[in-house]
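> I'll drop the sequence and a predicted model, then ask my questions.
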Amino acid sequence: MNIVTYPAPVLRQKAKPLTEINADVYKKAEKMVELMRRVHGIGLAAPQVGWSVRLFVIDVVGNNVDDNVFINPSIMEEAGETSNEEGCLSFPGIMGKVIRTHKIKVCAYNLNGQKIEVVLEDLLARAWQHELDHLNGCLFIDRMSPASRLAASQQLKELEQSYKKDRVPV
């Protein structure tokens, strides 16, 4: 399992809901958590590994796998606003200012099929919103401040050129 980088088309697709939690889903989710930890990320959405389903993993405190997987997630309530630097594993080396909601009430299912409802703030709320955006085909560059987007424009062009070069038939 590898991380897909921008501008791979799967990153712009709206992911499909997961209708069944089976051994394959559990295995893929477990691999996603391992990959996220190996590359020192705090979140990873299924589309970022080429799997277009509504599932993401988040780990900012080192929980076990079952506590890090969120299936068919949604935001139920939002409050406040905050601006902070974000990066993304699908955009190596690129950072930028992004405005997000400060506090959110969320709903999802875990790997046991149990419904989870919790209120999140600060980094966890930011990570949830970032990963949920991935499931909707929205990327953090779409939410960057104009100044951050301009500052990252050369790096984005390099990623686009590298992606095209890797796909040219020989």
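Looks like it arrived, so ask away.
> make it CA atoms for all contacts and neighbour counts henceforth
OK.
> I141 and A147 touch, don't they?
No - with contacts counted by CA atoms under 8 Å, I141 stays clear of A147, the gap being 11.3 Å.
> The two - which one has more neighbours?
Between I141 and A147, I141 has the larger neighbour count (other CA atoms under 10 Å), namely 22 against 11.
> As a check, name the ranges of all strands in the chain.
Here the chain has its strands, by DSSP state E, at 43-45, 55-58, 69-79, 82-87, 95-100, 103-109, 115-121.
> and the ones you listed, which is most packed in?
Mean neighbour count (mean count of other CA atoms under 10 Å) peaks for strand 43-45 among these, with a mean of 28.
> The structure to be compared is supplied as follows:
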Amino acid sequence: MPRVFVQGNPVDHYPRHAPEARHGSVRRITEAGEDVLHKPCRDVTEFGPDLAALVDDMFLTMYIAEGAGLAANQVGVGLRLFVYDCPDDDGVRHVGHVVNPVLEALDPADRRLLDDHEGCLSVPGAVMEVPRPDRAVVHGQDKDGNPITIEGTGYFARCLAHETDHVNGRVYLDRLSKRERKEALRQVTDRRADVHARRFANIEAVEALTS
């Protein structure tokens, strides 16, 4: 069985980090409460060097922050786009990006909800249980405008749903009860400084990270 899928296609070999990260620059990650995270993003209508450069920056920023996915509004750009480098529950690695993602509505009979821990780079340090379907299908385009469909199960399905939420202007805090949200924000208060210190250390090691 292939162990790595890139843009939904199996590959025999793949580096530790997506090659796009080699060309990227680190961007600041926005945090819950900033307007750009709480309103739906605009469709991407122009495909070209600027979009490709944004994808490069997002991959590098995601790796620096030790994330499994990152949406464009998490780096302050209100466009429908996310990148990912995420395993599923079988340990298969999935790497790629989706422009203008749309999460397919699945028949409830063909899915089940999983309660599992979930974090977010824009909610630094907080980890909470969030129910998500165990399967996800996202339709969209690649950075050249070609149509793509990405399917995921388990943890990777969680990633696809989480990132599509972002481009729709939702953070996972919006899926929590008032009590759970208060607990998540308490975790942010306790852990945010440590999270940012680790990211800063990774920035200083950026050459090793992308080698």
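Nice, I can see it. Bear in mind that the values here come from a model prediction, so they are computed numbers and not experimental data.
> returning to what we had before: for L18 of structure 1, find the nearest of the strands of structure 1.
Smallest distance to L18 of structure 1 across the strands of structure 1 (CA to CA): 6.6 Å, for strand 69-79.
> list the helices and strands that closest one packs on?
Packing partners of strand 69-79 of structure 1 (3 or more CA pairs under 8 Å, 6 or more residues apart in numbering; DSSP states H and E): strand 55-58, strand 103-109.
> which other residues reach it?
Residues from elsewhere that reach strand 69-79 of structure 1, judged by CA atoms under 8 Å, 6 or more residues apart in numbering: 17-18, 29, 54-58, 101-111, 132.
> which residue is nearest the centroid of structure 1?
What sits nearest the mean C-alpha location of structure 1, by CA atoms, centre = their mean, is E131, with 2.9 Å.
> That one: what's it in contact with?
Each residue near E131 of structure 1 by CA under 8 Å, 6+ apart is listed here: 43-45, 56.
> counterpart of it in structure 2?
Matched to structure 2 by TM-score structural alignment, E131 of structure 1 sits across from E163.
> Would you check how far apart that match and G69 of structure 2 are?
When distance is defined by CA to CA, to the nearest Å, E163 of structure 2 is 7 Å away from G69 of structure 2.
> what do these two both touch?
In contact with both E163 of structure 2 and G69: F82, using CA under 8 Å, 6+ apart.
> which residues in structure 2 form helices?
49-64, 154-167, 178-204, 206-209 (DSSP state H).
> Out of the ones you listed, which gets nearest to V123 of structure 2?
Going by CA to CA, the one of the helices of structure 2 nearest V123 of structure 2 is helix 178-204, 6.6 Å.
> For that closest one, what is the distance to the chain centroid?
Offset of helix 178-204 of structure 2 from its chain centre (CA atoms, centre = their mean, to the nearest Å): 17 Å.
> Quick one, which of the helices and strands packed on strand 69-79 of structure 1 gets closest to V4 of structure 1.
Taking CA to CA, strand 55-58 is the member of these nearest to V4 of structure 1, at 14.3 Å.
> what about the closest one, how far off from structure 2?
Taken over the aligned residues, the distance from strand 55-58 of structure 1 to structure 2 averages 0.5 Å (mean CA distance after the TM-score superposition for structure 1).
> In structure 2, which residues correspond to that strand?
Counting by TM-score structural alignment, strand 55-58 of structure 1 pairs with residues 81-84 of structure 2.
> shouldn't I3 of structure 1 be in contact with S90?
Yes - at 6.5 Å, I3 of structure 1 counts as touching S90 under the criterion of CA under 8 Å.
> hey, what's in contact with both of these two?
With contacts taken as CA under 8 Å, 6+ apart, I3 of structure 1 and S90 have Q48 as neighbours in common.
> my guess is L113 of structure 2 meets R132, correct?
Yes - L113 of structure 2 is within contact range of R132, at 5.2 Å (criterion: CA under 8 Å).
> List the residues that contact the nearest residue to C159 of structure 2 once chain neighbours are set aside.
The shortest distance from C159 of structure 2 to any non-neighbouring residue, by CA to CA, 6 or more residues apart in numbering, is to G69 (6.6 Å). Counting by CA under 8 Å, 6+ apart, G69 of structure 2 makes contact with 62, 82-86, 159, 163.
> Residue in structure 1 paired with G69 of structure 2?
Mapped onto structure 1 by TM-score structural alignment, G69 of structure 2 lines up with G43.
> any idea how far that match is from N2 of structure 1?
14 Å.
> Distance check, the residue lying closest to R126 of structure 1 once chain neighbours are set aside against P146 of structure 1.
Leaving aside its sequence neighbours, R126 of structure 1 sits nearest to R100 (CA to CA, 6+ apart; 6.4 Å). The gap separating R100 of structure 1 from P146 of structure 1 is 15 Å, by CA to CA.
> Now which residue in structure 1 aligns to P147 of structure 2?
Checking TM-score structural alignment: P147 of structure 2 goes with K115.
> my read: its match touches V106, true?
No - the criterion here is CA under 8 Å, and K115 of structure 1 misses it with V106 at 10.4 Å.
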